[in-house]
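# Return atomic coordinates for the entry below.
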Amino acid sequence: MASILVLAGAADLPKEGPLPLSRPAPQAADETTPPPAEVMPEKEPAEDAKEKEEAEKAKERPHEDDKAEAACRAALAQAGATFEEAKVVDDGKACGIDKPVLLKGLAGGVTVEPEATIRCETALQLARWMDGSVKPALEAAMPGETITGLSQASAYVCRNRNGATEGKISEHAFGNAIDLAGFTLKSGKAVTIRPADKDSTLEGAFQRAITEAACLYFTTVLDPGSDAAHQNHLHLDVKERRGGYRYCW
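You can find the predicted model right below:
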């Protein structure tokens, strides 16, 4: 049987050209998700060569500058963090940290459980975020409570993004990332990271507030609403991007 298509408001349709296609459903976000694409002019050969060169560099782990690392360690100590110098991590061309730190605690007696092997810059931004945003948000949500412990789910590990068997190297493989599973409070209460977009409690508001604030310190912030791989933690990393772009999901 022939089908009949009824068009409402046909006068409003363009006189020429095909009807617009429906927009595809959005894909799940992860560490690899790029910013929204824009229509760009055709690249010049020099631009293609530059992109290929950057892609090759991305396969190698970053190498730290001595002066920058010394300044970072001074700032980390001033922020009240407890840390030690860690041995060079060398897991091949793509994975490792030249000058890692072993982060043991943060200002105010906050322990990092377990201790985290990461780059100094990652530790410094974590310390700044805790003092600048997490602690004030907790005081507003739960007056009288303080954080005694930070539970991290993943620091340095040599793997691909989201644990995939193929694809790009994770920022964890460079020491640029840390996954936060939750906090321990002075009362003994545990605050765990979980899907909280529709949680109307003060604890839910606390999680949303610190997640939004995290993008003031980190260049990538992925929460339980981003995809299935981040349902129980916040992924925080300091990946450098062109133009200072930040990815907050």
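# Only C-alpha atoms from now on, for both contacts and neighbour counts.
Fine.
# any idea which helix or strand carries residue 148?
If you go by DSSP states H and E, residue 148 is part of strand 147-154.
# And the contacts of that strand?
The set of residues external to strand 147-154 that reach it, using CA atoms under 8 Å, 6 or more residues apart in numbering, is 108-114, 116, 135, 172, 178-186, 233.
# if you look at those residues, which of them are in helices?
residue 135 (DSSP state H).
# Now the buried members of the contacts of strand 147-154.
110-114, 116, 135, 172, 178-185, 233 (16 or more other CA atoms under 10 Å).
# now the helices: where do they sit in the protein?
Using DSSP H, helices in the chain cover 45-58, 66-78, 120-129, 135-141, 202-214.
# orientation of the last one relative to helix 120-129 in degrees?
It refers to helix 202-214. Calculated by axes from the mean of the first three to the mean of the last three CA atoms, to 10 degrees, helix 202-214 forms an angle of 130 degrees with helix 120-129.
# again with the second one
Between the direction of helix 66-78 and that of helix 120-129, the angle (the same axes, to 10 degrees) works out to 30 degrees.
# Pull out the buried residues from helix 66-78.
69, 72, 73, 75, 76.
# what helices or strands is it leaning on?
helix 120-129 (3 or more CA pairs under 8 Å, 6 or more residues apart in numbering; DSSP states H and E).
# Here is a second sequence; please produce its structure as well for comparison:
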Amino acid sequence: MTVRSVITLLILAALAYGGWQAVEHAEREYPEHLPWTPLSLDDPVGRATELKIANLAGDRPACLALFEESSLEVTPLEEQQFTPNCALVEPVALERMTAAYSPGTVRLSCPLAASLAVWERQVVQPAARRLLGTGVERIEHLGTYSCRRLYGRSSGGWSKHATAEAIDIAGFRLEDGRSVSLLGDWGSEGPEGAFLRVIRNRGCDVFGTLLGPDYNAAHRDHFHLQAAGFGTCR
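Purely as a prediction, here's the structure:
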């Protein structure tokens, strides 16, 4: 059982002990921590955020409704099956949310877009303003869809990139013109390094899988982000 699961059980036990008034108060004041309350892209990151986003998989209408209720926009795309293992699953297109994406328009799964929306609004932009003194204007990525197995091997499991359910983030362009990159700034003692550590650590409560330079050499220059996964965050 994960730490997050234990915390959820403790919350449920406390609510049960406190009665319906405690439940109603928690639903009103702390919905982000309760797994049964609806997900909102405007809510702070809570103990139940990752689970709620993971539950969007297979429920395209619910995922799209999140964006309809938000100021952020995505464009629904038709699902496409290219090979038995490679497809665009529940795809949407986005050009920008709180920041633009480069290169170009991004095609990715709707739950992953929801994860990015929460991460940008609740983690990335606040951390940039607090630690770097300005917001993020552009997010640099290395792609989403790629019909390949894990690490490009000729055998073995298939990457989540094969279904556009993962994105690799390489760096950030700030509103004042500065750049922050995983390759150049990860591990540094300055504010850029602190910014990257914070958005990685807080991202663990948003994404089901988040892999970066501390995971292995293959991720030395990017964060690999998935909406679904087994809570791997390194």
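# thinking again about what came up before, export the buried residues of helix 66-78 of structure 1 as a markdown table, with columns for distance to residue 101 of structure 1.
As requested, the buried residues of helix 66-78 of structure 1 are exported to a markdown table (distance: CA to CA, whole Å):
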| residue | distance to residue 101 of structure 1 |
| --- | --- |
| 69 | 10 |
| 72 | 11 |
| 73 | 9 |
| 75 | 13 |
| 76 | 10 |
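# Determine the longest helix present in structure 2.
Under DSSP H, structure 2 gives helix 3-18 as its longest helix.
# contacting residues for the aligned partner of residue 96 of structure 2 in structure 1?
Aligned by TM-score structural alignment, residue 96 of structure 2 pairs with residue 105 of structure 1. By CA under 8 Å, 6+ apart, the residues touching residue 105 of structure 1 are 81, 82, 83, 111, 112, 115.
# among those residues, which are in strands?
82, 83, 111, 112, 115 (DSSP state E).
# Surely the last one and residue 106 touch.
What that stands for is residue 115 of structure 1. No. Using CA atoms under 8 Å as the test, residue 115 of structure 1 is too far from residue 106 to be in contact (11.0 Å).
# more neighbours, those two?
The neighbour comparison of residue 115 of structure 1 against residue 106 (other CA atoms under 10 Å) goes to residue 106, with 26 against 17.
# How many neighbouring residues does the residue nearest to that one when sequence neighbours are not counted have?
Leaving aside its sequence neighbours, residue 106 of structure 1 sits nearest to residue 81 (CA to CA, 6 or more residues apart in numbering; 4.2 Å). Other residues within reach of residue 81 of structure 1, judged by other CA under 10 Å, total 24.
# what does residue 81 of structure 1 align to in structure 2?
Using TM-score structural alignment, residue 81 of structure 1 lines up with residue 72 in structure 2.
# Same question for residue 122 of structure 1.
So residue 122 of structure 1 corresponds to residue 112, using TM-score structural alignment.
# Over to residue 139 of structure 1?
By TM-score structural alignment, residue 139 of structure 1 lines up with residue 129.
# Neighbours of that match, how many?
14.
# Please name the residues that touch it.
Applying CA under 8 Å, 6+ apart, the residues near residue 129 of structure 2 are residue 135.
# Check the gap between it and residue 137 of structure 2 for me.
Separation of residue 129 of structure 2 from residue 137 of structure 2 (CA to CA, to the nearest Å) stands at 11 Å.
# One more: residue 54 of structure 2?
Taking CA to CA, one finds residue 54 of structure 2 at 27 Å from residue 137 of structure 2.
# for residue 65 of structure 2, same thing?
Distance from residue 65 of structure 2 to residue 137 of structure 2, by CA to CA: 26 Å.
# hang on, isn't residue 111 of structure 2 packed against residue 225?
No. Between residue 111 of structure 2 and residue 225 there is no contact under CA under 8 Å: 11.5 Å.
# residues in contact with the closest residue to residue 120 of structure 2 other than its chain neighbours?
Counting by CA to CA, 6+ apart, residue 120 of structure 2 lies nearest to residue 98, which is 6.6 Å off, once chain neighbours are set aside. Listed by CA under 8 Å, 6+ apart, the contact partners of residue 98 of structure 2 are 72, 117, 120, 121, 137.
# Distance check, residue 98 of structure 2 against residue 135 of structure 2.
Relative to residue 135 of structure 2, and taking CA to CA, residue 98 of structure 2 is found at 9 Å.
# Count the neighbours of the nearest residue to residue 172 of structure 2 once chain neighbours are set aside for me.
Leaving aside its chain neighbours, residue 172 of structure 2 sits nearest to residue 139 (4.7 Å; criterion: CA to CA, 6+ apart). Other residues within reach of residue 139 of structure 2, judged by other CA under 10 Å, total 21.
# how about residue 139 of structure 2, what's its partner in structure 1?
In structure 1, residue 139 of structure 2 lands on residue 150 (TM-score structural alignment).
# Then residue 232 of structure 2?
Looks like residue 232 of structure 2 aligns to residue 247 there (TM-score structural alignment).
# For that match, which non-adjacent residue is closest in space?
Nearest one to residue 247 of structure 1, counting by CA to CA, 6+ apart, is residue 220 at 4.8 Å.
# who's in contact with the equivalent of that neighbour over in structure 2?
Aligned by TM-score structural alignment, residue 220 of structure 1 pairs with residue 209 of structure 2. Taking CA under 8 Å, 6+ apart, we find residue 209 of structure 2 in contact with 224, 225, 226, 227, 228, 229, 230, 231, 232, 233.
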